[in-house]
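Engineer: model the structure of this input:
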Amino acid sequence: MTTPPTWPHTPVVRPKDRKQRIESAATQAFALRGYHQVSMSDVAASVGISAPALYRHFANKYDLFKHTAFGIVDAVETATDDAAESAAVTSAPPAEQSAALIGATLESLIKCRGTGEIIRWESRYLEPADRASVDQRLAKVYGRFSTVLKELRPNLRSEDAALQSRAAFAVLASVSMHRTSISSAAADYLRAAAQRAFDAELPEVESYVAPAATGIPSTAKREQIVARSIELFFARGYNLVSIEEIGGAVGITASGVYRHFESKSGILAAACSRAAEYLGQVTREVFAAVDSHEDALDGLIDAYVEAQLAHHRLLQVYIAESTNLGDDERERLIALQRDHVEEWAGLLRAVKPQFSASEARCVAHAGFHVVDSLGRVLAWQDTPSNRTRVAHMLRAVLDV
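Structural biologist: Sure, this is the predicted structure:
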């Protein structure tokens, strides 16, 4: 005979905000580890629920990933829409429109701390229609900045307006790319830096004819494998490139690739190590050639912009794909990336003693993101004029 339940029975009460908690946990996981490295079980465990309970809210991992990406864009799109509508209602002068847009955007992005990598890198794994939707909505946000800039400076050249509006947004968006604390002083500096991006006077674009390409590829298969892998990882993302494709690009079989590397992640580790060594060498050379912190910062700005434009595939892979490395290699490279940030932060504090350590890190990240964003706007075209103009914008943002 079945024993009847004891009454009164207390039902299990599910938190009303469970779906929001799931989305928050998934957003942090995807940002930290990348879409392909996170499972539904990982997300469920972080929220303290079972995998079946998670599937009651989201059909699959892709459905959850799409919600996280759209949620980040929602936040900044809503903020810029509200700022624009408020300006229209009050007929605010351009300077007030600019301040309101910058302030609202920064406030929304501070709430997205550490999640911007999803849009910056992982959004390439969205399905084409979803990726197009994200791109269209971001274009609308960029358009808000362009509109305000045109109100402020109606005679600004179109080439300058394209760079300056994106630089202003990049300063603010940088807070979503890292987890350094944002003090009120740092927030004030970032708002002022975005406004300086609007106000900058850029050098004119100079005509340039690229010289004929020179040089021959290495004959060493290991070097060829690394070089072609960097191109493939940059173009499509590490997780969508197979060993067979890498071998085909070099003219060997997959087994031929394995004679040089134990795994695909070993190829990535070699590429990332190369990037870290290159950035370290660039920094050391700048420091060795100057006699003051001011000159060091000035030289490092030019050297960093040159590095990003001349070797963008290598450096973008280094930044974007480290989550796909093994634990030990990933920790080593993350430590090197942190050291690079600290080098810039220390130099900024030497030049601007009013900065705290965390404020200097925030400013350094803002500078890095400006260069990255402008490189994308310029399609990574490495010309003397582009180097000069991007470096000029970086100096404006850093106020040096």
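
Engineer: going by C-alpha atoms from here, please, whenever you check contacts or count neighbours.
Structural biologist: Noted.

Engineer: how close does the closest residue to residue 174 other than its chain neighbours sit to residue 136?
Structural biologist: Excluding the flanking residues, the one nearest residue 174 by CA to CA, 6 or more residues apart in numbering is residue 366, at 5.1 Å. Residue 366 sits 24 Å away from residue 136, going by CA to CA, to the nearest Å.

Engineer: and residue 223, by the same measure?
Structural biologist: 39 Å.

Engineer: Proceed likewise with the subsequent sequence, for comparison:
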Amino acid sequence: MTIDTSDGTPAASPDRPATPKTTPKKTLRPRNRKAQIITVAREQFGRSGYHNVSMEGIASAVGITAGALYRHFPNKQELLAQAMLDGSSSILAILDEVDRTDSKVVFTALVRYGLDNNFRSLLFDQEARNLTPERRTEARAGVREVTSRVAAALRHERPDLSVPDSVVLGWALTSIAFSPARHRTTLPRKRFEALLARLFDVVRTAPALPEEPAAQPQPTSNFSHTSRRESLMGAAITLFDQRGYRSVTMDDIGSAAGVPSSSIYTHFGSKAEVLQAILARGNETLRLGLVQALRNADSREDAIARVVHSYTNSVISPDSAIAILIEETANLPEEAQASTHIAQREYIDEWVHLLGNETADARATVLATISMINDLTRVRLESRQCAIEDLAVRILATQTV
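Structural biologist: Modelled structure (predicted):
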């Protein structure tokens, strides 16, 4: 028996030279793999929140194994840190290439980066609480440097602008520049750029921002409620804001509220029920404030100012549920999420209707304004409440008819 050792290739002959054998090429690892991972991670963290994202899910979206992902990043916490640091460093690199003394050029660079990358505002940094203290400091330093570039450009153009006012305006413009990725209202690219440019002009040319009135002594009270349910909700608001919903247990809430573990479930069947009660409270607080503001207004301009003031007061209230409303809705069961989103959408509808201009441009402006208020109060500028409200009213006035 003859054993055929050929591979099916015709034998070589003087007229047919031998076909050279080839070795399969190895698939090379892309040089930008780490950047790909960071981009996907930043998008997933921004959309779903840190605790709702897994390393396996990120690896799958990138098209690699979880093991390959761990060769780049030892854990999810470090990946979050790198995603946040990469965002600010990428933006700073772009700003290094433009005229730092021209605030419009700086702002336009931020807008284009945000639109190109669907980049969520650097200021919406609730996920920073999941970092180590050292990494949190680094991430926030990057954010401050971005806003400082905007503020410096404004001061160069307006020597009369005080440093405190330039800081407020710098944060405001950075928030507005990245606002499109914070909501679902869509506009054609050029139209979005034109809209944001108009809002930029309003902020850049704002006169000296109003000073805060002298602080009035707050009355003290020796009275407090006795409701354990209220105590549990108050403790949960604080803990969810500081540590995030997923990092808090029912025992943590009970301990902070001074309620025995055996009594917690008398008031709430689960942690999800606590969250749902808080978000319902937040939505009702906003709606009640809006109704009262409209009831007392004597003109459209007065109504807008009152609604802005009502919202800002709700955000900065010590026991405010608004931050939880913004950050933790995704942790509700699907049905509860849907009802919460409906309530939020109806609240935004009221603002748009108040402008008398129910267009996509008006809606995007309202959402940019609300994001700006959220961001400026989040970065501890709530002491400039009058200035924040003044800017908000000026921005909204661009859409009144």
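
Engineer: and the counterpart of residue 398 of the first structure in the second structure, what does it touch?
Structural biologist: Aligned counterpart of residue 398 of the first structure in the second structure: residue 396 (TM-score structural alignment). Taking CA atoms under 8 Å, 6 or more residues apart in numbering, we find residue 396 of the second structure in contact with 355, 365, 366, 369.

Engineer: quick check: the strand or helix carrying residue 223 of the first structure compared with the second structure, mean distance?
Structural biologist: Secondary-structure assignment from DSSP states H and E places residue 223 of the first structure in helix 221-236. After superposition onto the second structure, helix 221-236 of the first structure sits on average 1.6 Å from its aligned residues (mean CA distance after the TM-score superposition for the first structure).

Engineer: who's in contact with that helix?
Structural biologist: 124, 217-218, 238, 241, 246-247, 249-250, 257, 260, 267-268, 270-271, 313-314, 316-317.

Engineer: for the stretch 201-350 of the first structure, just list every one of the helices.
Structural biologist: Along the stretch 201-350 of the first structure, the stretches classed as helices by DSSP state H, counting those that start in this stretch are 221-236, 243-250, 254-258, 264-288, 293-310, 312-320, 327-351.

Engineer: indicate which one of these is closest to residue 103 of the first structure.
Structural biologist: helix 327-351 (23.9 Å; CA to CA).

Engineer: between the two ends of stretch 175-194 of the second structure, how far is it?
Structural biologist: 16 Å.

Engineer: buried residues in it?
Structural biologist: By neighbour count with 16 or more other CA atoms under 10 Å, stretch 175-194 of the second structure contains the buried residues 175, 176, 177, 178, 179, 180, 181, 182, 192, 193.

Engineer: so which of the helices of the stretch 201-350 of the first structure is nearest residue 207 of the first structure?
Structural biologist: Using CA to CA and comparing the helices of the stretch 201-350 of the first structure, the one that lies nearest residue 207 of the first structure is helix 293-310, at 17.4 Å.

Engineer: give me the mean distance between that closest one and the second structure.
Structural biologist: Looks like 3.1 Å for helix 293-310 of the first structure (mean CA distance after the TM-score superposition for the first structure).

Engineer: residue 373 of the second structure -> the first structure?
Structural biologist: By TM-score structural alignment, residue 373 of the second structure lines up with residue 371.

Engineer: and the next helix or strand past the helix or strand hosting its match?
Structural biologist: Using DSSP H and E, residue 371 of the first structure maps to helix 357-377. Scanning forward in sequence from helix 357-377 of the first structure by DSSP H and E, the next helix or strand is helix 384-398.

Engineer: what lies in contact with stretch 373-382 of the first structure?
Structural biologist: The contact list for stretch 373-382 of the first structure (CA under 8 Å, 6+ apart) reads 162, 163, 166, 167, 170, 306, 308, 309, 310, 312, 386, 390.

Engineer: the same query, at a cut-off of 10 Å, please.
Structural biologist: 120, 162-167, 169-171, 210, 305-313, 369-372, 386-387, 389-390, 393-394 (CA atoms under 10 Å, 6 or more residues apart in numbering).

Engineer: so what corresponds to residue 88 of the second structure in the first structure?
Structural biologist: By TM-score structural alignment, residue 88 of the second structure lines up with residue 73.

Engineer: need the contact list for its match.
Structural biologist: Residue 73 of the first structure neighbours (CA under 10 Å, 6+ apart): 109, 112, 116, 119, 133, 134, 135, 137, 138, 141.

Engineer: tell me which helix or strand it sits in.
Structural biologist: helix 61-90.

Engineer: quick one: the helix or strand just after that helix to helix 61-90, angle?
Structural biologist: Per DSSP H and E, the first helix or strand lying C-terminal to helix 61-90 of the first structure is helix 94-110. Inter-element angle recorded for helix 94-110 of the first structure and helix 61-90: 160 degrees (by axes from the mean of the first three to the mean of the last three CA atoms, to 10 degrees).

Engineer: let me see the contact set for the residue sitting nearest the centre point of the first structure.
Structural biologist: Centroid-nearest residue in the first structure, with CA atoms, centre = their mean: residue 120, separated by 4.6 Å. Going by CA under 10 Å, 6+ apart, residue 120 of the first structure touches 31, 177, 320, 373.
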